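Pasting the sequence and the predicted coordinates here, then a few questions.
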Amino acid sequence: MRTPLDPDMFDPVCPTGLSPIRIGDKWAGMVIRCLEGGPRRFSELRIPLRSVTARTLTKSLRTLERDGLITRAGQPVEYRLTELGRSLLGPMDAACEWARDHWDELLDARETSPH
């Protein structure tokens, strides 16, 4: 039995849209994080990604699969990281650390930007 995903693993106060570093679409990095600990079913992914619609999550999963970052197999269907997808975890860790180190600067820039 695997450990369930934490429904609050993505802090709502920490919007992913603020980070200038993004892998794939808005949800791809979070999907990769959800799969870091092993394969997951669609319904399991929906728990921490509850703010994304089923249609959008499906589109993101299909794109990640097309790009070779995840695979979809089994009955019931489970999604898992490929070796290529797993190779993104280190760069994602570095990007997250950078964003944490520069969070205040990012917020200041967004607040003072005319766009």
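Nice, I can see it.

C-alpha from now on. contacts and neighbour counts both.
Fine.

mind checking how far residue 94 is from residue 79?
The spacing between residue 94 and residue 79, counted by Cα to Cα, to the nearest Å, is 24 Å.

Actually, residue 93.
Here the distance between residue 93 and residue 79 works out to 21 Å (Cα to Cα).

So which of these two has more stuff around it?
Neighbours were counted for residue 93 and for residue 79 using other Cα atoms under 10 Å; residue 79 has more, 22 against 11.

which SSE is that one in?
Under the assignment given by DSSP states H and E, the secondary-structure element containing residue 79 is strand 78-81.

Can you name the residues in contact with that strand?
Under the criterion Cα atoms under 8 Å, 6 or more residues apart in numbering, residues 32, 35-36, 38-42, 69-73 lie in contact with strand 78-81.

Same list, these, but as CSV with secondary structure, neighbour count and distance to residue 63 please.
Listed next are the contacts of strand 78-81 as CSV, based on DSSP: H, G, I helix; E, B strand; the rest coil; neighbours: other Cα atoms under 10 Å; distance: Cα to Cα, whole Å:
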residue, secondary structure, neighbour count, distance to residue 63
32, helix, 23, 12
35, helix, 22, 15
36, coil, 15, 17
38, coil, 13, 19
39, coil, 20, 17
40, strand, 21, 17
41, coil, 17, 17
42, helix, 16, 15
69, coil, 20, 9
70, strand, 24, 9
71, strand, 19, 11
72, strand, 17, 12
73, strand, 12, 15
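
before we go on, here's another structure to hold up against the first:
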Amino acid sequence: MDTSVICPRFESAISLLSQRWTGLIIYQLLSGPQRFSQLTEVIGISGRLLSERLKNLESNGLVIRTVHPETPVRVEYQLTEKGMSLKPVMDEIQNWSQHWVDLTETK
């Protein structure tokens, strides 16, 4: 019997990207820096959960948080080089979903 071993790095990557909303946050940030309020509005996620996901992405080196010292303070989030390197992956998932995912099917 062939027992394939999953690479620990692959497992960690899938674990990170499979967290609910994380893929959508990354996909949205591929278009450039965005404010917290823009992300909540476009994605439709609660502020608490978005904050949690952004902190996790930041701690994993995928997102950078920039505070602009203005009145009122403006905070923007953008992908790092590491985060932007996910663009081909996200594009392929987008292509795959257009071809294979039927929204009329029940879950």
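Sure, I can see it. Owing to the predicted nature of the structure, the values given are computational and were not obtained by experimental measurement.

Can you identify each of the helices in the first structure by residue range?
With DSSP state H, the ranges of helices along the first structure come out as 28-35, 42-45, 54-66, 83-86, 89-101, 103-112.

winner for burial among those?
With neighbours defined as mean count of other Cα atoms under 10 Å, the helices of the first structure peak in mean count at helix 28-35, which reaches a mean of 21.

got the angle for that helix vs helix 54-66?
Using axes from the mean of the first three to the mean of the last three Cα atoms, to 10 degrees, the inter-axis angle of helix 28-35 of the first structure relative to helix 54-66 is 80 degrees.

Where does helix 28-35 of the first structure end up in the second structure?
Following TM-score structural alignment, the partner segment of helix 28-35 of the first structure in the second structure covers residues 22-29.

How far does that stretch sit from its chain's centre?
Chain-centre distance of stretch 22-29 of the second structure: 3 Å, with Cα atoms, centre = their mean, to the nearest Å.

Now it on the first structure. Mean distance?
By mean Cα distance after the TM-score superposition for the first structure, the fitted stretch 22-29 of the second structure averages 1.4 Å away from its aligned residues in the first structure.

So what touches that stretch?
Contacts of stretch 22-29 of the second structure with the rest of the structure, by Cα under 8 Å, 6+ apart, involve 16, 17, 39, 43, 53, 77, 78, 79, 83, 87, 90.

I'd like these laid out as a markdown table, including distance to residue 106 of the second structure.
Conversion of these to a markdown table gives the following (distance: Cα to Cα, whole Å):
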| residue | distance to residue 106 of the second structure |
| --- | --- |
| 16 | 26 |
| 17 | 23 |
| 39 | 28 |
| 43 | 22 |
| 53 | 27 |
| 77 | 35 |
| 78 | 34 |
| 79 | 34 |
| 83 | 32 |
| 87 | 29 |
| 90 | 24 |
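
thinking again about what came up before, the strand holding residue 79 of the first structure corresponds to what range in the second structure?
Residues 76-79 of the second structure are where strand 78-81 of the first structure lands when matched by TM-score structural alignment.

Mean per-residue distance, that stretch versus the first structure.
Stretch 76-79 of the second structure versus its aligned partner: 0.6 Å mean (mean Cα distance after the TM-score superposition for the first structure).

and the gap between the spatially most central residue of the first structure and residue 42 of the first structure?
The residue at the geometric middle of the first structure, judged as the C-alpha nearest the mean C-alpha position with Cα atoms, centre = their mean, is residue 30 (1.1 Å). Plainly put, residue 30 of the first structure is 13 Å away from residue 42 of the first structure if you go by Cα to Cα.
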